[in-house]
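S.K.: sequence and predicted structure are below.
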Amino acid sequence: MHQAPGIDHRRIFGIETEYGVSLTGGDGACSAGQVAMAMFHRLVEQHRSTNIYLSNGARLYLDVGSHPEYATAEALTPMDALEQDLAGERIMADLAREACSVLADMLGPGVTVHVFKNNVDAQGHSFGCHENYLLRRQVPLDVVKEQLVPFLVTRQLFAGAGRLGEAGYQLSQRADFLDEAVSSATTRARPMVNTRDEPHADPDRYRRLHVILGDSNRSQTVTWLKLATTHLVLSLIEEEVLSGRPHGFGACALANPGEAMRATSRDMTGRASLDMEGGRVMSALDIQRRYWEGCRAYVDELGDQADTVLPMADEALGLWRSALDALDDGHWEALASWVDWAAKLRLLNAEAARDADIFKARRLDLDYHDVAAGRSYGALVDHGMMDTLVDVNRIREAVRRPPQTTRARLRGDFVSKAEATALSWSCDWTHLVVKGTHRHEVTLMDPFACDPDESYRALSEELDRERTRQDSV
């Protein structure tokens, strides 16, 4: 085995999802901002803020443009991150139901709040689904651009959410809105990977890789797989940087990632020619095959230790390959039970066979992404036409309970205790603060540390004492 000694393949995963909102029914107009504020009405009354941390360790806030946003707690595995992401869907649906009651008082009965887990609205504005990966600081950003971006650009073959655009059906919702491969900008010129250096961890050891080119997925399988496969690719890139042994991903460097992103999105076969650095040409399928082969070889090399790199690595590689084989054979329909763009295209084709009304097709497109009032995605699941990985009981658990293998456990437990007291308190990703008789602050710089230290235990005991005092009054 050629694994470099001392390489730690553990990684922290996170997903930040911006949701679109709208309202139907009732009497009178209501802006997206009013809908969003109605969703946060109870939270503002409780916390006097639209930016809060939850007992499951996650962050919930109202982002620019009236987009409710949910950032998952730190997760140690893609499956943990998936459960946290699904908890976010459940929380948004619950907030939408509460908003209906608030808005019914203003607009009359019959109002319905819609919450869209997608990436583009009717006016052509784009909003994001951002993936976060803890990356070893030794990996230079030019290596990320050369070796990771081609994988991200072409993984839309299985990770795209699908979009019914002006120019026809596309694989990706985000492809038309991305400008650069790697940049510190987020709005002026949207990059595929954002370089703003906020690791929320030891900055000498880590950077937080902020991937913003991905679509928001309804498919549980795709959410898990895009995290799992990206982790595998990052593990090989880190191993190459630390050990000096090349894995061949440098041969996939794209001449123009933006053009390649758009060309891939418009080609369901995966065979469109993409210009590579050095004047070569490859297809999206060719590029994905190269990454799959490298990851397959590395996992085989690790043998019994493969689970230390990624639990369920074989399952991820098998599913990844099945998607590439289906497209290579021209059978996209074989992906419709777990790939969002294929599932939605199947629905749209069935609708078109009954009624070619483009407005009905656009409503169906939106309905697929509606986590609060949509019917299409739920009907697919109920009829066994869409695969799932997490049952409803685990989702309910993830709504209230943080992942137990990262510092999110400490943050979530702190929030639960602090909310039960009358003390003034606050927290963020790395700090917990109680403002009692004396200010008491705990810093959580290690995202892998899930066990309380002496300082955290003292803070927790202070909250317990305050709860006991309140109960005795």
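M.R.: Here it is on my side, so go on.
S.K.: please make it C-alpha for all contacts and neighbour counts, starting now.
M.R.: OK.
S.K.: and the next helix or strand past the helix ranked longest in the chain?
M.R.: In the chain, taking DSSP state H as the definition, the longest helix is helix 78-107. Using DSSP states H and E, the helix or strand that directly follows helix 78-107 along the chain is strand 112-116.
S.K.: and that next one, what does it pack against?
M.R.: Applying 3 or more C-alpha pairs under 8 Å, 6 or more residues apart in numbering; DSSP states H and E, one finds that strand 112-116 contacts strand 20-24, helix 78-107, helix 358-369.
S.K.: chain center to the last one: distance?
M.R.: Computed by C-alpha atoms, centre = their mean, to the nearest Å, the chain-centroid distance of helix 358-369 equals 23 Å.
S.K.: tell me the buried residues in it?
M.R.: Ala361, Leu364, Asp365, Leu366, Asp367, Tyr368, His369 (16 or more other C-alpha atoms under 10 Å).
S.K.: and the residues you listed, which two are the farthest apart?
M.R.: Ala361 and His369 (13.3 Å; C-alpha to C-alpha).
S.K.: can you give me the strands in the stretch 151-300 of the chain?
M.R.: 163-165, 168-170, 180-183, 191-194, 206-211, 273-275, 281-283 (DSSP state E, counting those that start in this stretch).
S.K.: how about these in CSV, adding distance to Ala343 and mean neighbour count?
M.R.: What follows is those, written out as CSV (distance: least, C-alpha to C-alpha, whole Å; neighbours: other C-alpha atoms under 10 Å):
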stretch, distance to Ala343, mean neighbour count
strand 163-165, 12, 19
strand 168-170, 13, 17
strand 180-183, 29, 19
strand 191-194, 25, 25
strand 206-211, 24, 22
strand 273-275, 25, 19
strand 281-283, 23, 17
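S.K.: let's bring in a second model and compare:
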Amino acid sequence: MIGTETEFGIIAPDDPHASPIETSTQAVVAYAGATGLGVNRRTRWDYNAESPLRDVRGFDLRRYRTAPVIDPNALGSANVVTTSGARFYVDHAHPEYSSPETTNAWDAVIWDKAGELVMHTAAQASGEIEDQPTLKIHKNNVDGKGASYGSHENYLYPRSYDTEAVQAALIPHFVTRQIYTGAGRLGLGAESQSPGFQISQRADYIETTVSLETTLNRGIINTRDESHVGDDWARMHVIIGDANLSEYATFLKLGTTALVLDAVGAGADFSDLALYDPVDAVRRISRDLECSAPLRLYGNVERTAVDIQREIRRRVADAVPAEQRHDKDDLVLELWGQVLDDLDRDPMSTADRLDWTAKLSLLTAYRARGLDWDHPTMAVVDIQYHDIDPAKGLYNALVRKGRMRTLVPAGDVAAAAAQAPTDTRAWLRGEVARRFSGELLAANWDTLVLDTPYGASSTTRVLLADPLQGTAGQLQEALADVDDAAGLVRVLGELIPGSLDGVDC
């Protein structure tokens, strides 16, 4: 099971003093109005299921014992559960799109890209509201002034996996995969103190190897233990990655990581790939535009990022039998091998597939005209690459001109902005948002709270601990003639035993 969470950059060009909290709230509320999800009766987020400070290492730093009840219309707290089963809300000072759960990397790319369409719809809808500033939204991770915002990945894996084995595999993978997942960044240092270009937008903000935090002391491995499923599963919450526009980069980022986890489950050992100083290696690789810098491993061994990635790929291919792979996993392995060969031969040969080399190609053209790295025009190119407006963003311009390859059909992405995956519980969440939004009081990834009596309570909580319950195949036919939440509850009680619970909300 795979999903992504992306905090987007947001600005109001006509009002440089506008609060990003206000503009982010404006974006979410405008989207809700434009898509018919309402403003007066919009679903709040059910925080009863949240445990952001529970650590996979066995301790809990919880800040409160009683879950907060937050108005979904409040400034800085606006929240929408979309008809695609996604969540669109304000996280700190950013509009965030959290994709619905998907069963494979291919679908995860589709619903991740759909988030860009959701954001564009929000910006357009906001621009049509009188007395509201025009919004520009960017899919990036830095503001160039010291702030970094996240693009997180989520992977479910069996809790029976050895935690140390998981970390031994993922640390070298996360450190070195940036050679194909980096989004490219103008400026060196957390505050862009020095001119130059680097591969990753997040590299300068990674401070330790393992950490629970996501906004300070960020780790290569994040140990948040909040799976939103049953006790048999754990969630790998990844914060080191960049926000990608490239479909190739996103597919490889998600597909390779899922396969590494599968390889751990199959018994593959990655312990001999331990880097001597992983945090330093993150920065070294990000500044190595030739992808050739030697990295020190334990045992006085030196290998390049490409070499380490090749070895990880080899072990994954050997460990995960073909019959146990998803039908897109072979494509992951194929593209993974191709991009490593190309990066080894000439990194710029990947400019038709990868974000960082595509952006570097654009900037290099200006460098050839005599512009220095710190010239204002370079900063404009850097930020405009990430503009999600199809008519304005440089990434989208490259796609239109045939200079950037895509993977997934554009029609599938457009459909995914409004439709949920059919093979996970996201289908039910999206269907309820589409058909019964007025009766959906609250939601979380594994719960829905409906305004309909159940037992002694005036409301019903639907429990979906199994992410493969609540699918279209299971419920679509039975719900075809249901016209209210009470009917929905009756069907769920019959088809998903144990899914209903009375609750005072």
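M.R.: Cool, got the structure. Treat the numbers as computed from the prediction; the structure is a model and nothing was measured.
S.K.: for Phe197 of structure 2, what are its contacts?
M.R.: Gly184, Arg185, Leu186, Gly187, Leu188, Arg287, Leu360, Trp373 (C-alpha atoms under 8 Å, 6 or more residues apart in numbering).
S.K.: now do the same for the second one: its match in structure 1.
M.R.: Taking TM-score structural alignment as the alignment basis, one finds that Arg185 of structure 2 is matched in structure 1 by Arg163.
S.K.: what separation do you get for that match and Leu366 of structure 1?
M.R.: 9 Å (C-alpha to C-alpha, to the nearest Å).
S.K.: and Tyr368 of structure 1? What does it align with in structure 2?
M.R.: By TM-score structural alignment, Tyr368 of structure 1 lines up with Tyr385.
S.K.: ok, now which ones touch the match of Arg185 of structure 2?
M.R.: Contacts of Arg163 of structure 1 (C-alpha under 8 Å, 6+ apart): Tyr169, Gln170, Leu171, Ser172, Gln173, Trp341, Asp365.
S.K.: quick one: neighbours of the aligned partner of the third one in structure 2, just the number.
M.R.: Taking TM-score structural alignment for the superposition, Leu171 of structure 1 sits opposite Ile199 in structure 2. One way to gauge burial is a neighbour count; for Ile199 of structure 2, by other C-alpha atoms under 10 Å, it gives 28.
S.K.: same check on Glu164 of structure 2?
M.R.: Neighbours of Glu164 of structure 2 (other C-alpha under 10 Å): 10.
S.K.: map it onto structure 1.
M.R.: Per TM-score structural alignment, Glu164 of structure 2 is aligned with Asp142.
S.K.: Thr350 of structure 2 too?
M.R.: Thr350 of structure 2 maps onto Leu335 in structure 1, by TM-score structural alignment.
S.K.: for Thr304 of structure 2, same thing?
M.R.: Matched by TM-score structural alignment, Thr304 of structure 2 corresponds to Ser283 in structure 1.
S.K.: how about the contacts made by that match?
M.R.: Contacts of Ser283 of structure 1 by C-alpha under 8 Å, 6+ apart are Gly270, Arg271, Ala272, Ser273, Leu274.
S.K.: looking at those, spot the one nearest Asn349 of structure 1.
M.R.: Out of the contacts of Ser283 of structure 1, the member with the shortest distance to Asn349 of structure 1 (by C-alpha to C-alpha) is Gly270, at 20.1 Å.
S.K.: spit out the contact partners of the closest one.
M.R.: Leu157, Thr264, Ser283, Ala284, Leu285, Leu327, Asp328.
S.K.: can you map out the helices along the stretch 351-473 of structure 1?
M.R.: 358-369, 376-382, 392-400, 408-419, 454-472 (DSSP state H, counting those that start in this stretch).
S.K.: average distance between the longest strand seen in structure 2 and structure 1?
M.R.: Longest strand in structure 2 by number of residues (criterion: DSSP state E): strand 151-158. Aligned to structure 1 and superposed, strand 151-158 of structure 2 gives a mean residue distance of 0.6 Å (mean C-alpha distance after the TM-score superposition for structure 1).
S.K.: report the buried residues of the longest helix of structure 1.
M.R.: For helix 78-107 of structure 1, by 16+ other C-alpha under 10 Å, it's 78-93, 95-104, 107.
S.K.: for stretch 310-326 of structure 1, same thing?
M.R.: Leu310, Ala313, Ala316, Leu317, Leu319, Trp320, Arg321, Ala323, Leu324, Asp325.
S.K.: how about the first one, what's its match in structure 2?
M.R.: Which is Leu310 of structure 1. Using TM-score structural alignment, Leu310 of structure 1 lines up with His326 in structure 2.
S.K.: nearest residue to its match other than its sequence neighbours?
M.R.: Asn104 (7.2 Å; C-alpha to C-alpha, 6 or more residues apart in numbering).
S.K.: from memory the one you found sits against Ile110, does it?
M.R.: No - counting by C-alpha atoms under 8 Å, Asn104 of structure 2 does not reach Ile110; the two are 10.4 Å apart.
S.K.: gap between the closest residue in space to Ala391 of structure 2 that isn't next to it in sequence and Glu477 of structure 2?
M.R.: With sequence-adjacent residues excluded and distances taken as C-alpha to C-alpha, 6+ apart, Ala391 of structure 2 is closest to Ala397, at 7.5 Å. From Ala397 of structure 2 across to Glu477 of structure 2, the span is 42 Å (C-alpha to C-alpha).
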